[in-house]
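Colleague: with the input below, show me the fold.
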Amino acid sequence: MNSALKELLDLLDLEQIELDIFRGRSPEERIQRVFGGQVAAQALVAAGRTVPADRMVHSLHAYFIRPGDPAVPIVYNVDRVRDGRSFNTRRITAIQHGKAIFSMSASFHISENGLEHQTVAMPPVPEPESLETFQQRMLDVVGDDPAWREWLSKPRPVDVRYVHRLPWEAPADDAGAPVVSDENHVWFRYEADLPDDPLLHVVLAAYASDFTLVDTVLLAHGRAWGAADISGASLDHAMWFHRPLRADEWVLYAQESPWSGGARGLARGQMFTASGELAVSVVQECLIRVGDDVTKS
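Modeller: Prediction:
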């Protein structure tokens, strides 16, 4: 287990400061705002600690309200909305500087037998071991830039491998126009033998789910983060957990963007186990501003 993954697991081990009140922190690094996947994962940890161990999260619906401040702790208040015979419902609010920065509703369900079907197939993609890592591919993009190369040399908690081109590679066609794509498939895996705690694995899936969804919207326009004329953020996030998965085994995250407009974009994702089972469905709406609109609040 590398140092970055150890740090992430430590961030997810929230401090309980009162009944249904938890405190989390952010990584000790220079970032402008807290990563949305971190807040969603910590909120899910807080909720999961208030339900019986035989109840697993089956859905969550979240809103990113304000940018998180990485310099101060985040307080998570959990509201026990309902404790039923089969379902538990929780409402979680993340607070900084006396204001809500994030809210989530999560529903937990006991394990039950029922009708089963899966009509969607995992896309035919190369095996993850045949693909270069994100860091290897980005080295070709950044060239000799020392700051970027130093950043890429740092360990990461999760191994991400793009099936298609990186957003930053942005090839152009013969006429000079950017090549666009409405698909963005990535493999990911946390490189360690993790504990068998089912909540930990869905929390890590939630953390990874926010990595590349906005990229998927930008790929549909041949654009990428980092350009001076582009700004944006995640607005809301929904996940449905269909079956157990292990975050320390390869997961294919197949994503697409069916629509964008009005400075917003929609991205959808499906997480498949390496054997082709649909484990998680994800939908996110994001804010994307271009040109003179990037400075609006």
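
Colleague: contacts, neighbours, all on C-alpha from now
Modeller: Fine.

Colleague: ok, now which ones touch Gln32?
Modeller: Listed by C-alpha atoms under 8 Å, 6 or more residues apart in numbering, the contact set of Gln32 reads Asp69, Pro70.

Colleague: and the gap between it and Gln270?
Modeller: Per C-alpha to C-alpha, to the nearest Å, Gln32 is found 29 Å from Gln270.

Colleague: could you do Lys99 as well?
Modeller: From Lys99 to Gln270 the distance is 33 Å (C-alpha to C-alpha).

Colleague: higher neighbour count, the two?
Modeller: Gln270 (22 against 11; other C-alpha atoms under 10 Å).

Colleague: tell me the secondary structure at that one.
Modeller: When classified by DSSP: H, G, I helix; E, B strand; the rest coil, Gln270 comes out as strand.

Colleague: what of Gly37?
Modeller: helix.

Colleague: element containing Gly176?
Modeller: For Gly176, there is no host helix or strand (DSSP states H and E).

Colleague: how far away is it from Gly222?
Modeller: Counting by C-alpha to C-alpha - Gly176 and Gly222 are separated by 12 Å.

Colleague: likewise for Ala279?
Modeller: 29 Å.

Colleague: could you do Val120 as well?
Modeller: Val120 is 27 Å from Gly222, by C-alpha to C-alpha.

Colleague: to check against the first, give me the structure of this:
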Amino acid sequence: MNNPADRLVDLLDLEQIEVNIFRGRSPQESLQRVFGGQVAGQALVAAGRTTEGDRPVHSLHAYFLRPGRPGVPIVYQVERVRDGRSFTTRRVTAIQQGRTIFNLTASFHQPEQGAFEHQLPPRIEAPAPESLPTVVEEIKEHLGALPEQLERMARRQPFDIRYVDRLRWTAEEIKDAEPRSAVWMRAVGPLGDDPLVHTCALTYASDMTLLDAVRIPVEPLWGPRGFDMASLDHAMWFHRPFRADEWFLYDQESPIATGGRGLARGRIYDIEGRLLVSVVQEGLFRPHTPRPMDTPTPDA
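Modeller: Model (predicted):
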């Protein structure tokens, strides 16, 4: 399975081992902990597999409690909290080696005809995604070639990421930078036609760059890290149907960073400017302690 998009779909295809219990793979990778977007996406799959009828997820709220270990399976236990006439609620606990590492509550809503609609327009007018360089192209332009570990990571990357503003590499470029970031993203290949797969794939992607906005005034996004980062919690609201294998604009900002924590907000638009998803996440930032095999990565 060489296509990273196919690998993502396979990663989200959980094994059901009991009525409300599922098991997900955790790839053996060089990362120090399992990518948080993977756990969130798999937990949402588990929740969705226990619902019936046409009730897409409309919101999720999650906490990252402990780092997951790469290469070790994760068990997802689903509690069927409520099955109402219009709403379904599920609570998911992710367990690895007998310890809870993550929990998520997801709400599903049967589509209704609203009495009214409105949305704020996108904050920026972004260039067309095809006109922008990929992350790999920008790094190669700056460094001349990709470091070996980044080369391996790039080959596994299931999403094409293109920053609307060119990456900053020097202290002068970072000086006075606002805590904002925007990227175009889409899966690198088709994800099939299951709406739940697209929702869970976008949940995976939503954790990849959101904390960039916190770091932008402080350090280059793809240089050596001065801070250890970890996602603390994650919330999403899904407003409209979408496909994660079509371009979407992820506009991100950080209203505050204090006390070792940084808050980031994101708005996800389709290429026509329709607001699809709203995201909020808080991250933990501590002075970096060098470890063997450190590598700059975009995940939390």
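
Colleague: list the buried residues for stretch 228-237 of structure 2?
Modeller: Met229, Ala230, Ser231, Leu232, Asp233, His234, Ala235, Met236, Trp237 (16 or more other C-alpha atoms under 10 Å).

Colleague: so stretch 181-197 of structure 2 corresponds to what in structure 1?
Modeller: Under TM-score structural alignment, stretch 181-197 of structure 2 corresponds to residues 184-200 of structure 1.

Colleague: may I see the buried residues of the matching stretch?
Modeller: For stretch 184-200 of structure 1, by 16+ other C-alpha under 10 Å, it's Asn184, His185, Val186, Trp187, Phe188, Arg189, Tyr190, Glu191, Pro198, Leu199, Leu200.

Colleague: also stretch 78-85 of structure 1?
Modeller: For stretch 78-85 of structure 1, by 16+ other C-alpha under 10 Å, it's Val78, Asp79.

Colleague: contact partners of that stretch?
Modeller: Stretch 78-85 of structure 1 is contacted by residues Asp20, Ile21, Ala46, Ala47, Thr50, Asn88, Thr89, Arg90, Arg91, Ile92, Thr93 when judged by C-alpha under 8 Å, 6+ apart.

Colleague: can you count the residues close to the equivalent of Gly143 of structure 1 over in structure 2?
Modeller: If you follow Gly143 of structure 1 across to structure 2 using TM-score structural alignment, you land on Gly144. Counted by other C-alpha under 10 Å, the residues lying close to Gly144 of structure 2 total 10.

Colleague: distance of Gly144 of structure 2 from Val136 of structure 2?
Modeller: 11 Å.

Colleague: can you flag which of the buried residues of stretch 228-237 of structure 2 belong to strands?
Modeller: Applying DSSP state E to these, the entries found in strands are Met229, Ala230, Ser231, Leu232, Asp233, His234, Ala235, Met236, Trp237.

Colleague: who's in contact with the corresponding residue of structure 1 for the fifth one?
Modeller: With TM-score structural alignment as the matching criterion, the partner of Asp233 of structure 2 in structure 1 is Asp236. By C-alpha under 8 Å, 6+ apart, Asp236 of structure 1 lies in contact with His61, Ala62, Tyr63, Phe64, Gln284, Glu285, Cys286.

Colleague: and the gap between Asp236 of structure 1 and Phe64 of structure 1?
Modeller: Taking C-alpha to C-alpha, one finds Asp236 of structure 1 at 6 Å from Phe64 of structure 1.

Colleague: which residues touch stretch 119-131 of structure 2?
Modeller: Under the criterion C-alpha under 8 Å, 6+ apart, residues Arg162, Val164, Trp184, Trp247, Asp251, Tyr269, Gly273, Arg274, Leu275 lie in contact with stretch 119-131 of structure 2.

Colleague: host element of the first one?
Modeller: According to DSSP H and E, Arg162 of structure 2 maps onto strand 159-163.

Colleague: other SSEs contacting that strand?
Modeller: helix 135-143, strand 180-187 (3 or more C-alpha pairs under 8 Å, 6 or more residues apart in numbering; DSSP states H and E).

Colleague: can you name every helix or strand that the last one contacts?
Modeller: Read that as strand 180-187 of structure 2. strand 159-163, helix 212-215, strand 248-258.

Colleague: if we go to 10 Å?
Modeller: The helices and strands touching strand 180-187 of structure 2, judged by 3 or more C-alpha pairs under 10 Å, 6 or more residues apart in numbering; DSSP states H and E, are helix 4-11, strand 159-163, helix 195-206, helix 212-215, strand 248-258, strand 261-270.

Colleague: tell me which residues of stretch 116-132 of structure 1 come out buried.
Modeller: Across stretch 116-132 of structure 1, burial judged by 16+ other C-alpha under 10 Å covers Met122, Pro128, Leu131.

Colleague: what does stretch 206-225 of structure 1 give?
Modeller: For stretch 206-225 of structure 1, by 16+ other C-alpha under 10 Å, it's 206-210, 212-220, 222-224.

Colleague: now stretch 241-260 of structure 2
Modeller: Within stretch 241-260 of structure 2, judged by 16+ other C-alpha under 10 Å, the buried ones are 242-254, 257.

Colleague: the residue nearest to Ile17 of structure 2 when sequence neighbours are not counted: what's it in contact with?
Modeller: Of all residues not flanking Ile17 of structure 2 in the chain, Arg23 sits nearest, at 6.9 Å (C-alpha to C-alpha, 6 or more residues apart in numbering). Neighbouring residues of Arg23 of structure 2 by C-alpha atoms under 10 Å, 6 or more residues apart in numbering: 13-17, 42-43, 46, 73-77, 94-96.
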